[in-house]
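Asks: What follows is a predicted protein model with its sequence.
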Amino acid sequence: MTVRFRLDWDGQRVTERTKAAAVRGLGKDAEHLLGESRQEVPIEEATLERSGVASVDEDTMSAAVSYDTPYAVRQHEDLTYRHDPGRKAKYLEDPFNRERGTMLEILAAEIRRELE
């Protein structure tokens, strides 16, 4: 028994769709990390928490989560500050490390969904 099939491969289209899916996945990852970090960010008047943003750079295929106040870095790095319960320094680094597997799954799922 002979089985024949024809496959037309459009590599450029596959690459474009995969890249678009990866950009969407990176955006979802950044939003996920922002949400997780907002649960730990030190809160006094919520200015620091409200300054958090997620962004994606399509050209470099990278995502970022940032907090934009004059004291954001110091609050993140200085382990001697006292915070309300559940709030702490390393409010971005710790969720990133903890959620790494989840973010990889989010990214992979977005690419898989595009290629199905």
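Replies: Received the coordinates, thanks.
Asks: Please make it C-alpha for all contacts and neighbour counts, starting now.
Replies: Will do.
Asks: In the protein, where's the longest helix?
Replies: Ranked by residue count, the top helix of the chain under DSSP state H comes out as helix 11-38.
Asks: Buried ones in that one, by neighbour count?
Replies: Across helix 11-38, burial judged by 16 or more other Cα atoms under 10 Å covers 18-38.
Asks: can you give me the helices for the protein?
Replies: Going by DSSP H, the chain shows helices at 11-38, 47-50, 72-77, 93-115.
Asks: In JSON lines: the ones you listed, plus distance to residue 63.
Replies: Formatted as JSON lines, those follow (distance: least, Cα to Cα, whole Å):
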{"stretch": "helix 11-38", "distance to residue 63": "6"}
{"stretch": "helix 47-50", "distance to residue 63": "19"}
{"stretch": "helix 72-77", "distance to residue 63": "18"}
{"stretch": "helix 93-115", "distance to residue 63": "11"}
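Asks: Tell me which of those helices lies nearest to residue 65.
Replies: Of all the helices of the chain, helix 11-38 sits nearest to residue 65, with 6.1 Å by Cα to Cα.
Asks: Comparison target below:
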Amino acid sequence: MDHHLEKRISPRHLVEGPITLHSAIGTPMEIDAHVLNCSVEGICFYSRKRLSPGVTILFKSLNCKYLCSCNDRKECLLRSISFVTVKWCREISEEGRPIFLMGAAYAMPQ
């Protein structure tokens, strides 16, 4: 199996906080998730629901307080709403329960 992943080139900024995931095709879906980092190319987040690579979803941040502590604040801002395409998904365990760590690329450039 080919494990080649498209890696983000731009720096990742640690910006933790809650987000919600919604279907991009109109099917009712609202999933609670938690963002871990962002870049100008995409985000890394986790959720209790697995999303397959290739799926495009709409994510919404729950507030605008996702600033990181680095000096380049212009690129640290997490988008408040955007379409993203899941690039990878990995199952990990948190307190004995499975959660899914995922990376997603913005579907539309900034």
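Replies: Structure received. The model shown is predicted, which means the values in this text are computed figures rather than measured ones.
Asks: TM value for the aligned chains?
Replies: Overlay of the two chains. TM-score (TM-score structural alignment, normalised by the length of structure 2): 0.24; 45 aligned residues with a Cα RMSD of 4.2 Å.
Asks: burial measure for residue 37 of structure 2, as a count.
Replies: Neighbourhood size, residue 37 of structure 2 [other Cα atoms under 10 Å]: 21.
Asks: Give me the distance between it and residue 98 of structure 2.
Replies: Distance, residue 37 of structure 2 to residue 98 of structure 2, by Cα to Cα, to the nearest Å: 20 Å.
Asks: Report the secondary structure element holding residue 60 of structure 2.
Replies: Applying DSSP states H and E as the criterion places residue 60 of structure 2 in strand 56-61.
Asks: Would you indicate which residues of whichever helix or strand comes after that strand are buried?
Replies: Elements were assigned by DSSP H and E; along the chain past strand 56-61 of structure 2, the next helix or strand is helix 73-76. Neighbour-count burial for helix 73-76 of structure 2, counted by 16+ other Cα under 10 Å, picks out 75-76.
Asks: what does stretch 91-102 of structure 2 give?
Replies: For stretch 91-102 of structure 2, burial by neighbour count (16+ other Cα under 10 Å) applies to 99-102.
Asks: Which of the residues you listed sits closest to residue 89 of structure 2?
Replies: Within the buried residues of stretch 91-102 of structure 2, proximity to residue 89 of structure 2 (Cα to Cα) peaks at residue 102, which comes in at 4.4 Å.
Asks: What about the closest residue to the closest one other than its chain neighbours, how many residues nearby?
Replies: Excluding the flanking residues, the one nearest residue 102 of structure 2 by Cα to Cα, 6 or more residues apart in numbering is residue 89, at 4.4 Å. By the criterion of other Cα under 10 Å, residue 89 of structure 2 has 18 neighbours.
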